[in-house]
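Chemist: kindly generate the corresponding structure for this input.
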Amino acid sequence: MSGALQAVDPTSGSSLLAAFGALAVLVALFAESGLLVVGFFLPGDTLLLPAGVLCATGDGSGPHLSLWQVMLCAAVGSVAGAQLGFLIGRHGGRTALARTRSGRLRSAAARGEALLRRYGYRKAIVLGRFVPVVRTVLGPLAGMLDVPTRTFTVWQIVGSLLWSQSMVLAGYWLGAAVPGIEHYLWLLVAAAVVVSLLPLLFRSRKDSPPG
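Modeler: From the prediction side, this is the model:
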């Protein structure tokens, strides 16, 4: 057992799912949504899609996961993590951000703040769940900016459920519709990474000055 745990790659969705099953979804999404220090390095979209696939397949070539367990763990992990991040931001987030030397963290915080100010709290909180990196900083940032607790809680629940459940169900549909797709999870993960980065690429092109 200790050897198996040592072989687990915490940045690999497939590795986490093979080792811990649905529990990996809960823990990874909780950390990604609420813990700035480690959230950037954990899979989100790249964990949910393969988890959905393995709910429909996983017969002998990989772990078979229960759909209701994965959906429940995804919901609990993403909702609880975002709420924890909000509380951390409300009680000391400004100090932590001021002390950080991470340019990536500062850049993500700036994008999150721009999202909140441009679209308003409700829309930004929901949309931010679908943008990698931004969803890690959005909760703490909302706490730092004194977003009302009720507003953040209601809309982060909406956004967390829409994001996590749709990703799992998309993977489940692919697993059921495409025979043998479980043998190519790495391609699915790569596609998830590309799709999840599209909002950032479009935003970057829109904000770049004309040549």
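Chemist: drop to CA atoms for contacts and neighbour counts, all remaining ones
Modeler: Fine.
Chemist: tell me the buried residues in stretch 140-155?
Modeler: Within stretch 140-155, the residues scored as buried using 16 or more other Cα atoms under 10 Å are Pro140, Leu141, Ala142, Gly143, Met144, Val147, Phe152, Thr153, Trp155.
Chemist: and the residue nearest the centre of the protein?
Modeler: Gly44 (3.5 Å; Cα atoms, centre = their mean).
Chemist: how about the helices in this protein?
Modeler: For the chain, the helices defined by DSSP state H cover 2-6, 13-20, 22-34, 36-39, 45-56, 67-90, 93-99, 103-119, 121-128, 134-144, 149-177, 185-207.
Chemist: my guess is Phe30 contacts Ala82. True?
Modeler: Yes - counting by Cα atoms under 8 Å, Phe30 does reach Ala82; the two are 7.4 Å apart.
Chemist: now show me the structure for the sequence below, then we'll compare the two:
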Amino acid sequence: MADFLNPEAIVSSLGTIGVVITLFIEVGLLVGIVLPGDSLLFVAGLAAGTDALGVQLSLTALLIFCPIAAFLGAELGYYIGVRYGRSLFDRPDGRIFNQERVRYAEHWFNRYGPGKAIIFGRYVPIVRTLMSPLAGILRMDKKKFTFWNGLSAVIWTTSILIVGYLLGERVSGSIDKYLLPIVGLLIVLSLIPVLREVLKKKK
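Modeler: So this is what the prediction gives:
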């Protein structure tokens, strides 16, 4: 399991297939809440721009299959939400899943509305995984969900892949000294919305 939490390990050992499968699980299944998303896409983009990771991926393949994986994963999440309803979230808190995360995702959905929540939620850990089943539970119109899901899947995956690719093209030699700080920065930036909501609740 540890390797599936390490974007570099996924990319270097499993390549494009590993990236696609991980994205699908992260977006489509509740267990995917712990998997990397933003950082994995960024590292995959890097690996398309340079072979410094020991493997070079095809940018074209990533730009085709990553949006598809993100789209299909979210569609699965939606259908799971429709099928099981609120009982899907009515479970005891555990290491991976807890009610606080559900409440946060619901707050995000209600605050921004379905369209914005689905698009911007792609960039937020926890929300990214819970948003689709939540849309199903709330019986969001299927056509609207599919539209926003498809649009968000393309925007999210493409934007991060391209940033990683462009940086990879400009880095010569080992990228180890850049990788950890940049991935760390991505994680921090993606957690800012979560931290803001936590601070608001404490005031």
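Chemist: just to revisit the earlier point, quick one: contacts for the residue nearest to the centre of the first structure?
Modeler: Ala28, Leu29, Glu32, Pro132 (Cα atoms under 8 Å, 6 or more residues apart in numbering).
Chemist: between these, which has the most around it?
Modeler: Leu29 (30 neighbours; other Cα atoms under 10 Å).
Chemist: looking for the alignment partner of it in the second structure.
Modeler: Structural alignment (TM-score structural alignment) places Leu29 of the first structure against Leu23 in the second structure.
Chemist: from Met131 of the second structure, how far off is that match?
Modeler: 15 Å (Cα to Cα, to the nearest Å).
Chemist: what's the farthest-apart pair in the buried residues of stretch 140-155 of the first structure?
Modeler: Farthest apart among these by Cα to Cα are Met144 and Trp155. That separation is 16.8 Å.
Chemist: related to what we said a few turns ago, closest to Ser166 of the first structure among the contacts of Gly44 of the first structure?
Modeler: Leu29 (14.4 Å).
Chemist: that closest one against Gly77, yeah?
Modeler: Yes - using Cα under 8 Å, Leu29 of the first structure is in contact with Gly77, at 5.0 Å.
Chemist: count of neighbours near the residue opposite Ala96 of the first structure in the second structure once aligned?
Modeler: Matched by TM-score structural alignment, Ala96 of the first structure corresponds to Leu88 in the second structure. By the measure other Cα under 10 Å, the count of residues near Leu88 of the second structure is 15.
Chemist: ok, Leu88 of the second structure - contacts?
Modeler: Leu88 of the second structure neighbours (Cα under 8 Å, 6+ apart): Gly81.
Chemist: let's go with 10 Å and repeat that
Modeler: Residues near Leu88 of the second structure by Cα atoms under 10 Å, 6 or more residues apart in numbering: Leu30, Ile80, Gly81, Val82, Pro133, Leu134, Ile137.
Chemist: could you pull out the buried residues of stretch 199-210 of the first structure?
Modeler: Neighbour-count burial for stretch 199-210 of the first structure [16+ other Cα under 10 Å]: Leu200.
Chemist: next one: stretch 46-62 of the first structure
Modeler: 46-58.
Chemist: quick check, nearest of the residues you listed to Ser196 of the first structure?
Modeler: Comparing these against Ser196 of the first structure with Cα to Cα places Thr46 closest, at 9.1 Å.
Chemist: surely that closest one is in contact with Val53?
Modeler: No - at 11.4 Å, Thr46 of the first structure does not count as touching Val53 under the criterion of Cα atoms under 10 Å.
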